[in-house]
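Asks: coordinates for the following, if possible.
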Amino acid sequence: MSAPLQILLDRWRPALDLPIPGRFVVPPAARAAVLAGTLQNSDRPILAIVSGEREAEELAEDVELFTDSVYHLPAWETLPFEHVSPNVVTMGRRVVARHALTEGAPCIVVASVRSVTQRVSPTTIRPLLLAAGSDFPFDDLVATVTVMGYRRVDRCETRGDFSVRGGIIDIYPPNAAAPLRLDFYGDTLEGIRTFSASTQRSEDDLDSVSVFPARELLLDAAIRDRAEELRGDAPWAAETWDRIAAGVTFQGMESWLPWLANPRTVLDESDASVVLFDPVRCAERATDLIREETDLAQALSGTWGDDGSDSGRHPPLYLPLESDEVTTRLLEAPPHASGPGDDGYSIGTLDGVAGDPESIAAAINRWKDRDVSIVVAMDGEGAARRVSGLLSEAGADLPVVDTLTAIAPAVTPIGIHAGFVLPSAGFGVVGEQEVAGRRRAHRKLGKGTRKAQPDAYRDLNEGDYVVHHHHGIGRFAGLVHREIGGVERDYLLVEYAGEDKLYVPTDQLAAITRYTGGEAPRLSRMGGSDWTQTRARVRKEVTVVADQVVALHRKRAAASGHAFDPDTPWQHEFEAAFPFEETPDQ
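Replies: Coordinates of the predicted model:
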């Protein structure tokens, strides 16, 4: 299926392509169309860089209107030195985008400065290609997906997990819309199907799949060897190097990437053409990232132990944006001319009054008389049909189409963040802002599978009650620095009944959750049976409630309901006019 507005690029001429390398003015509203048009005549990937992460997300969404060959390279949402792993979906999307850049086939990858300047892992980003009917040793496949960063569980429900049941491997790649079921007979892959993560029922058959790594940092032989070297070079983190050298995957291990990888970024990984939008803002953002990381390192250096650097010196996560190797394939694209010598694109405006159907219709007809086709991109089917009807009454007949099949004025139910009119290309796309006078909602909520992270220790106060999944209810007594087993590090101190104390390493926060009961609880005794008995009692009570819920649903299923009249067109239009993205419970 082609992109909704891809046919508009039939009017794109090679003379309109971005002149890479060099300098060329590109107004922000025209970036998506210009990138997609230039891609048609490119023989390599195009890496488009903008200053902010939200700006990158919106640009990638707008480019998707014109071409399917677009990827968003997101930045990690974690801070340097924060012992928390990035979201598995974020890492999965980064792996896919980086692979597209290194493969060399023409495509567009949109990234923020933070994403581009981040040090990359040297481990593989190549996918595992599987086809139904092919042979693949079963045990070797289990070992391979483990090395690729997937976590083995009993029931595969979350991205980045896999399970094994007899001759079936269930796996949920981070970039997949649904988990995959691999059905083996011996070492022959007999079938590949998607399945529902909630019901575990098989769904659609597939001929082949590409399974990408679940993490960016994989504990391969080279990384483990590097960890062995760091035992002597950085003994203050010997416990961490021991775990990595042993091939143990743990929460937050990505924060140690600067010590484990050479200083390389995505700019060094491929020979893609690079388009740097608003180079001044991008340069300022790159400088800010490096300064913020340095300040954070200096603030934390006191916790790195006697063998650590007391001045905050460290291998940086964020590297300079400049690269001599990129100069020959770099285009600087400022948003406006800085002088009479700057060439660039000229864009127009719709030149209609937002919210006034007669004015908008007249503007569309004026552009049509100049051989410029205007497409109105609205958010949702209801809004598109409403605008189409109003414009038709005002003298501009624009049909509603999901995918444009001819270059002519039309309305599409897929919105655009930044509307534009590009007279030199003979088309324009305008959206909610230009037609209705309201801003478009930023993005739709994804159906994430990541479980909520527990509260960090910084959100706890001394005296707060906490629950350890194994030892039960205790009292948080603060953050302490101790030498245990010859290694100095920070611990959460939890006090239990009978003056028992538990020291929880700060990289094992998943074991601790805040107590949310209404009254002050009784402290558990470490090693006692009270916590085990409490958990058993709760399980029994949950079983009773579950039986009651099942009985209630049986009663409801047997009852006669009341059938309401179907919604009227006015009701549908009213619902479609809701200007915000609905939350899952709505």
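Asks: CA atoms for contacts and neighbours, from now on please.
Replies: Noted.
Asks: residue boundaries of the helices in the stretch 351-500 of the chain?
Replies: 357-369, 381-393, 432-435 (DSSP state H, counting those that start in this stretch).
Asks: nearest to residue 75, out of those helices?
Replies: Residue 75 lies closest to helix 432-435 among the helices of the stretch 351-500 of the chain, at 28.0 Å (CA to CA).
Asks: which strands or helices does the closest one pack on?
Replies: Packing partners of helix 432-435 (3 or more CA pairs under 8 Å, 6 or more residues apart in numbering; DSSP states H and E): none among the helices and strands.
Asks: how about that helix: buried residues?
Replies: Neighbour counts using 16 or more other CA atoms under 10 Å place 432-435 of helix 432-435 among the buried residues.
Asks: where does residue 143 sit: helix, strand or coil?
Replies: Recorded secondary structure, residue 143: helix (DSSP: H, G, I helix; E, B strand; the rest coil).
Asks: one more sequence to fold, the one below, so I can look at both together:
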Amino acid sequence: MSFKVLTRLVAGVSQTLELRTLGVAPAVSAALVAQSTAGRRILVIVASEVEAETIAYDIASLQDGCNSYWLPAWDTVPFERVAPSMRTVGLRLRALSALQEKSESGVVVTASVRSALQRLAPSALDLERFSLHVGSSLPQVELVEFLLRNGYLREAQVSSPGEFAVRGSIVDLFPPDADSPIRADFFGDELDRLGIFDPGSQVTIDAIGEYEILPAREVLVDGRLRAGLEELAERAPVLGDRIRELLDGTSADPAESLLPLVLNHQATIPSDLLDEDDVVILAGGALLEAESIRLVADELSMTQALAPTWGIEATESTAGLLASFDHISESPAQSVLLTDDGADPHPLRIDHRDMTGFVERVGSFIRRGFRVIVTAESQARVRALTATFASFERYPIAIGADADPPETAGLYLLEGVRLYHSFIVETAKLVVVADTELVRPIANPRTPRRSPRTLSSTLDDLAPGTLVVHETYGIARYQGIVSRSLAEVERDYLLLEFGGKDKIYLPSDQTDRITLYVGGEDPALSRLGSREWSQQVRKARRAANEVAQELVVLYQKRLVTVGHAKEADTPWQDEMESAFPYELTPDQVIAIEEMKRDLEQPIPMDRMICGDVGFGKTEIAIRAAFKTIQSGNQVAILVPTTILAQQHYDTFRERFEPYGVKVGLLSRFVSGREVKRLKEELRLGTLDCLVATHALVSKEIDFKRLGLLVIDEEQRFGVQHKEFWKTRHPDLDVLTLSATPIPRTLELSLVGVRDMSLLRTPPLDRQPILTHVGPDDDAAISEAIRRELIRGGQVFYVHNRVRDIQSVARKVADLVPTARILIAHGQLPEHELERVVDDFWHRRADVLVCTTIIESGIDLPSVNTLIVDHAEDLGLGQLHQLRGRVGRSGQRAYAYLFYPRTKPLSVIALERLRTIVENTDLGSGYRIAMRDLELRGAGTFLGQRQSGHMSAVGYELYVRLVAEAVAQMKGDERIEVAEINIDLPISYSIPVSYVEEETVRMDLYRRLALACTDAEVTELAEELIDRFGPHPDVVANLIAMTRLKLTLIERGVHEVGSRRSARTGGMEVFLRPLELRPSEEVRLRRLPSRPSYRAIDHEVVVPFRPRDDLLALVGEIVMGSPNSRS
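Replies: Model (predicted):
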């Protein structure tokens, strides 16, 4: 997004400067060059990826109409058996395509020196594109051939970038540079419809008129690369099998791994894509050259370590992916060297921790006649900056993003603009301050990409061999969907295997009758015909009633307690919330609405926010706290670690400071004198919000008007900690946050005693973390750290024993001598630990060797590799939380979990590590909590009295029994789950020819079975057409059957079937029971189908012929009775 005021400022500056000698302020320098060289291609080269990304963002803001792109380097290294992430590929392809198209408005591409020197594959030098236009003549096969030729993988369903699917007339595809996948619907050889769809729901969300498709991969095994691979196979026979797999498309290894050995050219962007009309801007020539030399050496070291894994000799002659710096210095493009010898414009260095010094510098600039412009993205930041300059001689002047630039000296606040880099232009008497440099570092700008929800169904993990619970028949093993044909009627069934090899073919429209089995032990399969299952359910129901009595006491106590009803949102609440720099996910929006509704009630709130690591729970807590404070109450925030306490303190203080809200911190970082002051301010009510560790649980702490308790990482606290303040303040509102909730907490939520909000949508651009589990491996540790350093990132190395953590740090130093290493653990003196965290935060070190103290609290976008030794000693929840510390920036992240080679693992430890590897999907915290329940036993969480019954019937059924008992004791109206058996000679199914993937078919069957209204069925029917095309007859029958089923349930009918008439010998349909009054009976007999009614058993019978539409016939009978016409 560009801002006219900034563009006009740049235009004014350009008149005062010589563009051949500019200072090292890459963003504004590039904007100056772009403005004076319209239509040219400009390559900006900087030292690091972090700089490149933020500078590309700033260039777009500074220059109106400029096409600014970031070209990231690959997030992998040669010979690594992992392809670059699709996000990286998409960004690179978008930038390469822009360079090759030569836009009339010009193109600016910003790259790190590593990215600029990366050698390009032949396919990247000449990208193939494919244009889609609605209404154009286009055979579907041409699009499919393009996708196959350009690296797209054909799947049954598109969910990730680089995939495509074909279903009849529909082609779904997800270009790597797209924010959302694309759906193209053909009518013959014409493109009839084009739209974008949600990869989670698979439903089209918007129509578009045209789209240009780029390849899915930068490196394609096409004719140009194929020759190089064949030549390599002859030169290195040891690679023969792997190369043949690459050539025929069956290799699990990406072509990128071997690219350095295959390329017979040194093509790079500066040397091969630019010409003499273009410009290369170098942000410090000597610095970049030195960095390139280091990168080439590091890559060579990595290459030599990884090459032997392919059977290649680790010699110095092994090729690398990076070209020499000569490719930049000898580029045909014109060079502009940014120097640090005082030339304009140059960067303005700001320390966000010294705001007093910053204010003094601003005053000095203004006295010298400078215009000082401070950007402020939100109204809240304008308010905060106004407060910062409250003692200033002149009041700051606010200007809009589209205003004319100021011409006189003074302090100006530019609202609605975000910049990442501050700069000064001495000759133009101008200082521009990026607001982002005045606060703690935050994540870099990200191109939003729609993220699917992650907890869409309780049967997501259903696969053949999975244990399930059928509410009537008991525990069985699911063996898949099977099609059966009986008397020319074909349907799909779920095959369930019970004890004694008994089997049941469950009709696909009854999938709502089964749930996954979750329990603390491996149960025996139930035997059909035995009374054992009904007895187990009866015992579990009695136990559930006992538990329900306790829970209802808690619930009723909460209902009769008068709480603090908070006020409706104030203008300041809206303003503070608008300062949040990211887009809320749909689940966050719902959770915030639910939380505010609770707070505004006179009943104490008890709500849990359940969401995976990094899914946005803290933002909900911030809004709840501010709302409470605006209503005149105090807030306590209980957290498990000092590091998390410090982080929350910084975050809450930063967000609340513009509004005069006072935030305090209570942890071991705080001195005794400060603790005494905090206690006094809490007692007097002058402290509004306190962030604290376990020290909060003390009778010495007393609040004047405590209104809200926030418990973060709920699973880390014992019952006594959580209940301490609830007991002292029964009217307290409580908000609990958890990524891996303990089953006892889930139980309270699921049965209605505690309210729960689920955050199921991952943040935009978050990627699953690649997780490796294996025995200790120094070579792997060295490779992991070196790879991260080459990417310009940082590493967490977790060793959870303080006694020998120093020796582990020395080992890491020996493995990677160039790495800067710090040590952090809970026994460090408070100021030293604070210094270590601050140094690592500001990237003064590369590797933090630490204990699990980082499990909660350090959120650094630059940390994308986690190494854990002795992982077998950690719990599942701990491992999941630790893994959540990386991958928070959108970059590909890695987690290495090692165990000793010489130590045999216990079965439980082995299963824990296997579970963490199998659950790498975003939002897997809930599944991990359930698996932890199984591994550790239900008694650990629910108490021994409940655990046996839960194991006997499964967690989900047991919780449902408790919920039913609670509802009954609360006096809620009991809604019976209606069971109806419809057995008509009609074929209905979702055939494989229509929906190929069994898990998708299963999900659709279940959603249809759970549909409660005609509107839901209509929505599903439309979704099927949108995703898979027109309904085949059997699908249309299934939808009509589902609609009919809802009508029959509404009328109280339990059974519909067909039989041969004993009186006429013909076929007839029967329905029962259908209770009719005499007048209704008369009306029924007048229907054209001539039904009969037997009042004694309320049965309706109607004859039919083979060609009759039975669904319409039954519908006529039911709809023909007056009670159905409501």
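Asks: can you pull the TM-score for these?
Replies: The TM-score (TM-score structural alignment, normalised by the length of the first structure) is 0.70; 481 aligned residues with a CA RMSD of 4.3 Å.
Asks: redo the helices of the stretch 351-500 of the first structure as JSON lines? Include distance to residue 5 of the first structure.
Replies: Below are the helices of the stretch 351-500 of the first structure laid out as JSON lines (distance: least, CA to CA, whole Å):
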{"stretch": "helix 357-369", "distance to residue 5 of the first structure": "17"}
{"stretch": "helix 381-393", "distance to residue 5 of the first structure": "15"}
{"stretch": "helix 432-435", "distance to residue 5 of the first structure": "17"}
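Asks: name the stretch among those helices that sits most buried.
Replies: helix 432-435 (a mean of 22; mean count of other CA atoms under 10 Å).
Asks: chain center to it: distance?
Replies: From the chain centre to the centre of helix 432-435 of the first structure is a distance of 28 Å (CA atoms, centre = their mean, to the nearest Å).
Asks: max-length helix in the second structure?
Replies: Counting by DSSP state H, the longest helix found in the second structure is helix 532-560.
Asks: which strands and helices lie in contact with that helix?
Replies: Applying 3+ CA pairs under 8 Å, 6+ apart, one finds that helix 532-560 of the second structure contacts helix 944-953, helix 955-970.
Asks: closest one to residue 708 of the second structure among those helices?
Replies: helix 955-970 (26.5 Å).
Asks: C-terminal to the closest one, what's the next element?
Replies: strand 981-983 (DSSP states H and E).
Asks: so that following strand matches what in the first structure?
Replies: The counterpart of strand 981-983 of the second structure in the first structure, using TM-score structural alignment, is absent.
Asks: can I get the buried residues of helix 432-435 of the first structure in JSON lines including distance to residue 328 of the first structure?
Replies: Formatted as JSON lines, those follow (distance: CA to CA, whole Å):
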{"residue": "432", "distance to residue 328 of the first structure": "39"}
{"residue": "433", "distance to residue 328 of the first structure": "38"}
{"residue": "434", "distance to residue 328 of the first structure": "38"}
{"residue": "435", "distance to residue 328 of the first structure": "41"}
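Asks: the second structure: matching residues for stretch 199-207 of the first structure?
Replies: So stretch 199-207 of the first structure sits over residues 201-209 in the second structure, by TM-score structural alignment.
Asks: out of the helices and strands packed on helix 532-560 of the second structure, flag the one nearest residue 177 of the second structure.
Replies: So among those, helix 955-970 is nearest, using CA to CA, at 41.0 Å.
Asks: tell me what the closest one is packed against?
Replies: Using 3+ CA pairs under 8 Å, 6+ apart, helix 955-970 of the second structure is in contact with strand 514-516, helix 532-560, helix 743-750.
Asks: residue ranges for the helices of the stretch 151-300 of the first structure, please.
Replies: With DSSP H, counting those that start in this stretch as the criterion, the stretch 151-300 of the first structure has helices at 221-233, 238-245, 257-260, 266-269, 279-300.
Asks: the second structure: which residue goes with residue 412 of the first structure?
Replies: Using TM-score structural alignment, the partner of residue 412 of the first structure in the second structure is residue 415.
Asks: next one: the residue nearest to that match when sequence neighbours are not counted from residue 49 of the second structure, what distance?
Replies: Nearest non-adjacent residue to residue 415 of the second structure, counting by CA to CA, 6 or more residues apart in numbering: residue 376, 4.8 Å away. Taking CA to CA, to the nearest Å as the criterion, residue 376 of the second structure is separated from residue 49 of the second structure by 25 Å.
Asks: now swap in residue 341 of the second structure and tell me
Replies: Residue 341 of the second structure is 24 Å from residue 49 of the second structure, by CA to CA.
Asks: comparing these two, which shows the higher neighbour count?
Replies: Taking neighbours as other CA atoms under 10 Å, residue 341 of the second structure and residue 49 compare with residue 49 leading, 22 against 10.
Asks: what lines up with that one in the first structure?
Replies: Using TM-score structural alignment, the partner of residue 49 of the second structure in the first structure is residue 53.
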